[in-house]
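Chemist: quick check, what structure comes out for this input:
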Amino acid sequence: MKVKSTPLQDCYIIEPTVFEDDRGYFFEKFNEKTFEELTSQNGHFVQDNISKSSYGVLRGLHLQKGEHAQAKLVSCLEGKVLDVAVDLRPDSPTFGKWYSIELTAENKLQLYVPRGFGHGFSVLSKTAVFSYKCDNFYNKESEGGVLWNDSDLNIDWQLPKKDVILSEKDMVMPAFSKGNF
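Modeler: This is a model prediction of the structure:
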């Protein structure tokens, strides 16, 4: 496993060591001890989530607030997504900055999104299956987020606006300037 820094403080790209031969491939998707040694972050995850979405679906930007805040280790198991992390920690030197990366079934990359970050993704392939490992349990009352097309953030989701498919919740998220995080 290799860990690469992103421009955002405490947010990392995880690249597995893949062993391939004529039968296929094998890789260790997660190892708590190695993860903690390489990132200095808590690697104890308590909940795994999977979503399947079609082209144009945009999920985000979401986070859990307060005592229910969640760090996530995310990956794409099928298809291709543009994954986006936004630092929403007011005391962070990278507050208000975002980072995006293509996660695909082929590249097998993962992104570690720390607590206090907004997170979302857009589906760039016909369908995508997305995996989230979370270090805290989901709590509906602790939901927060930022509007996906907030002009202060100016995120390029790599989708034509006419193709974006949103949930009702994502259509009415507050602006970054409202600080719902």
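
Chemist: rest of the way, CA atoms for contacts and neighbours
Modeler: OK.

Chemist: first-to-last residue distance for stretch 12-29?
Modeler: Counting by C-alpha to C-alpha, to the nearest Å, you get 15 Å between the two ends of stretch 12-29.

Chemist: go on, stretch 53-72?
Modeler: Using C-alpha to C-alpha, one end of stretch 53-72 lies 19 Å from the other.

Chemist: now do stretch 16-26
Modeler: Counting by C-alpha to C-alpha, you get 10 Å between the two ends of stretch 16-26.

Chemist: and the contacts of that stretch?
Modeler: With C-alpha atoms under 8 Å, 6 or more residues apart in numbering as the contact definition, stretch 16-26 has outside contacts at Met1, Lys2, Phe27, Glu28, Lys29, Lys108, Leu109.

Chemist: next, count neighbours for the nearest residue to the last one once chain neighbours are set aside.
Modeler: Excluding its sequence neighbours, the residue lying closest to Leu109 (C-alpha to C-alpha, 6 or more residues apart in numbering) is Glu15, at 5.1 Å. Counted with other C-alpha atoms under 10 Å, the neighbours of Glu15 add up to 16.

Chemist: now for Glu15: which residues touch it?
Modeler: Contacts for Glu15 (C-alpha under 8 Å, 6+ apart) come out as Met1, Lys2, Val3, Lys4, Lys108, Leu109, Gln110.

Chemist: what's downstream of the helix ranked longest in the chain, the next helix or strand?
Modeler: In the chain, taking DSSP state H as the definition, the longest helix is helix 32-39. On the C-terminal side of helix 32-39, the closest following helix or strand by DSSP states H and E is strand 47-54.

Chemist: who are the packing partners of that next one?
Modeler: Packing partners of strand 47-54 (3 or more C-alpha pairs under 8 Å, 6 or more residues apart in numbering; DSSP states H and E): strand 127-134.

Chemist: who does the strand it packs on touch, helix- and strand-wise?
Modeler: strand 47-54, strand 72-78, strand 80-87.

Chemist: can you lay out those strands as a markdown table showing mean neighbour count and distance to Leu166?
Modeler: As requested, these are arranged in a markdown table below (neighbours: other C-alpha atoms under 10 Å; distance: least, C-alpha to C-alpha, whole Å):
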| stretch | mean neighbour count | distance to Leu166 |
| --- | --- | --- |
| strand 47-54 | 14 | 11 |
| strand 72-78 | 24 | 19 |
| strand 80-87 | 25 | 15 |
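
Chemist: one more, so I can put them side by side:
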Amino acid sequence: MKFLPTPIPDLIVIEPQLWHDDRGFFIETYNQKLFASNGITATFVQDNLSCSRRGVLRGMHAQAGENAQGKLVRVLRGRVVDIAVDIRKASKTYGQSFSITLDEHEAKSMWIPPGFLHGFVALEDDTLFAYKVTGFYDKSGEIGVRWDDPDLHIDWPMNPEELIVSEKDRQLPFLKDISSPF
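Modeler: Down below sits the predicted model:
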């Protein structure tokens, strides 16, 4: 497993070793010792899975408070463009985003610590997206920012009219209109 830093401190891309043979493949997706030796000492408490059709955009979300969530995310089937935005007030990269394509073939994952907004857009039908999180779901800690906030400078890979965005996500505020709890 390789742990690759990104331009935003603490946001890490994990590239697994894939073993292929005539039966298929095998990968190790999580190893507590390897993660800890690379600075990820989080305790995971809940696993989530979403299935999305092409064009579904989920985001930009975070969970703060007592159950603030760090997320280890990966694609089990399909392909997404995954985005994380730093909303840690004291960070030099506050408001900056990082994007990566995650898919079932390369099997990369990304560690998104608490203090980041997260979202993705599915590029294929029936995309399965897995989240391993460090905090239990807590509606009172939900925060979010509009996916199309011009201050985030996110280059989504599809035209806005192709995107399927929930009404709830369409009503989220802009980053400049929230007070980050991180």
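
Chemist: quick one on the thing from earlier: in a markdown table: the helices and strands packed on strand 127-134 of the first structure, plus distance to Glu20 of the first structure.
Modeler: As requested, those are arranged in a markdown table below (distance: least, C-alpha to C-alpha, whole Å):
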| stretch | distance to Glu20 of the first structure |
| --- | --- |
| strand 47-54 | 25 |
| strand 72-78 | 17 |
| strand 80-87 | 21 |
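
Chemist: which one of these lies closest to Gln158 of the first structure?
Modeler: When these are compared by C-alpha to C-alpha, strand 80-87 sits nearest Gln158 of the first structure, at 7.4 Å.

Chemist: now the closest one on the second structure. Mean distance?
Modeler: Strand 80-87 of the first structure, aligned to the second structure and superposed, deviates on average by 0.3 Å (mean C-alpha distance after the TM-score superposition for the first structure).

Chemist: list the contacts of the following helix or strand past that strand.
Modeler: For strand 80-87 of the first structure, the following helix or strand on the C-terminal side (DSSP H and E) is strand 98-104. Residues from elsewhere that reach strand 98-104 of the first structure (C-alpha under 8 Å, 6+ apart): 6-8, 75-87, 109-110, 153, 155.

Chemist: just to revisit the earlier point, which among the contacts of Glu15 of the first structure gets closest to Lys65 of the first structure?
Modeler: Proximity to Lys65 of the first structure was ranked across those by C-alpha to C-alpha; first place goes to Gln110, at 22.7 Å.

Chemist: sort out for me which of the contacts of stretch 16-26 of the first structure are in strands.
Modeler: Lys2, Phe27 (DSSP state E).

Chemist: most neighbours of all the contacts of stretch 16-26 of the first structure, which one?
Modeler: Most neighbours among the contacts of stretch 16-26 of the first structure, by other C-alpha under 10 Å: Leu109, with 20 neighbours.

Chemist: what about stretch 159-179 of the second structure, distance to the chain center?
Modeler: Centre-to-centre, stretch 159-179 of the second structure and its host chain are 16 Å apart (C-alpha atoms, centre = their mean, to the nearest Å).

Chemist: who's in contact with it?
Modeler: Contacts for stretch 159-179 of the second structure (C-alpha under 8 Å, 6+ apart): 55-60, 95, 144-147, 149, 151-152.

Chemist: likewise for stretch 142-152 of the second structure?
Modeler: Residues outside stretch 142-152 of the second structure that contact it (C-alpha under 8 Å, 6+ apart): 59-64, 85, 95-97, 117, 119, 154, 169-175.

Chemist: among those residues, name the buried ones.
Modeler: 59-64, 85, 95-97, 117, 119, 154, 169, 172, 174-175 (16 or more other C-alpha atoms under 10 Å).

Chemist: which bit of the first structure covers stretch 111-131 of the second structure?
Modeler: Counting by TM-score structural alignment, stretch 111-131 of the second structure falls onto residues 112-132 of the first structure.

Chemist: ends of that stretch, how far apart?
Modeler: Start-to-end, stretch 112-132 of the first structure (C-alpha to C-alpha) is 10 Å.

Chemist: how about stretch 49-68 of the second structure?
Modeler: End-to-end span of stretch 49-68 of the second structure (C-alpha to C-alpha): 18 Å.

Chemist: quick one: that stretch aligns where in the first structure?
Modeler: Counting by TM-score structural alignment, stretch 49-68 of the second structure corresponds to 50-69 in the first structure.

Chemist: relative to Ala175 of the first structure, how far out is the closest residue to Phe45 of the first structure other than its chain neighbours?
Modeler: Excluding its sequence neighbours, the residue lying closest to Phe45 of the first structure (C-alpha to C-alpha, 6+ apart) is Asp135, at 4.0 Å. Look at Asp135 of the first structure and Ala175 of the first structure: by C-alpha to C-alpha, they are 26 Å apart.
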